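J.: Show me how the following folds:
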Amino acid sequence: ISEKDIELIGHIFLIIKKLTKQLGLHEEGYRIVNNCGEFGGQTVSHIHFHVLAGRQLLWPPG
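T.: Here you go, the predicted model:
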C-alpha cells in the first residue's frame, strides 16, 4: 500500500461499510483487519482485508 492507493483504499472501506449494512453486521460493530509483510503473515505481497464480526472482539486480538 502506498500514497498512490489512497482513493482505492477509501473506496474499499466504503464498500465494506455498504456490505456490512447489507449483511446486518453494522449494528453490533465489526473490525477491519489488513495484514502486511512477513510479520503480518504474508508470504506473497498482496492487499486484502478481513471483516470480523458476529461476536465481541477483544483487545489485544487473538
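
J.: from here on, contacts and neighbour counts on C-alpha atoms
T.: Fine.

J.: Let me know how buried residue 32 is, in neighbour terms.
T.: A total of 11 residues lie near residue 32 under the criterion other Cα atoms under 10 Å.

J.: That one and residue 7, how far apart?
T.: Applying Cα to Cα, to the nearest Å, one obtains 17 Å for the distance of residue 32 from residue 7.

J.: Second input sequence below; structure requested for side-by-side comparison:
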Amino acid sequence: MINSIPVAKVDIAGVTKGKVVTADAAHGVLANDTDPDNDSLHVTAVNGVAANVGHALAGVLVP
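T.: Okay, the predicted model is just below:
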C-alpha cells in the first residue's frame, strides 16, 4: 500500500500590537489538517521566514 501525503490547510491568526498569538499543534496549526491514511500528524519544525511567522500578510497601517 502506498502512503498518501497529508493535506495541510492554511492557518490564520491575528493579534493587536503588543500582544502574542500562541497555538499548540493539536488545537491550533494541525486542527484543520488531515491524513487520508489516518496517520498521526506532528509539527517537527517551523521556518519563520518561509511560514511568514511574524510578518503582516494583509492589513492597513494606521499611523
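
J.: Report the TM-score for the pair.
T.: Remark: TM-score between the superposed chains equals 0.27 [TM-score structural alignment, normalised by the length of the first structure]; 36 aligned residues with a Cα RMSD of 4.3 Å.

J.: Leaving out the residues flanking it, which one is nearest to residue 50 of the first structure?
T.: Here the nearest residue to residue 50 of the first structure in space, its sequence neighbours aside, is residue 33; by Cα to Cα, 6 or more residues apart in numbering that works out to 5.0 Å.

J.: thought the one you found was touching residue 13?
T.: No - no contact is recorded between residue 33 of the first structure and residue 13 when judged using Cα atoms under 8 Å, the distance being 11.1 Å.

J.: for the helix or strand hosting residue 10 of the first structure, which positions count as buried?
T.: Per DSSP states H and E: residue 10 of the first structure is located in helix 6-22. Taking 16 or more other Cα atoms under 10 Å as the basis for neighbour counts, the residues of helix 6-22 of the first structure that come out buried are 16, 20.
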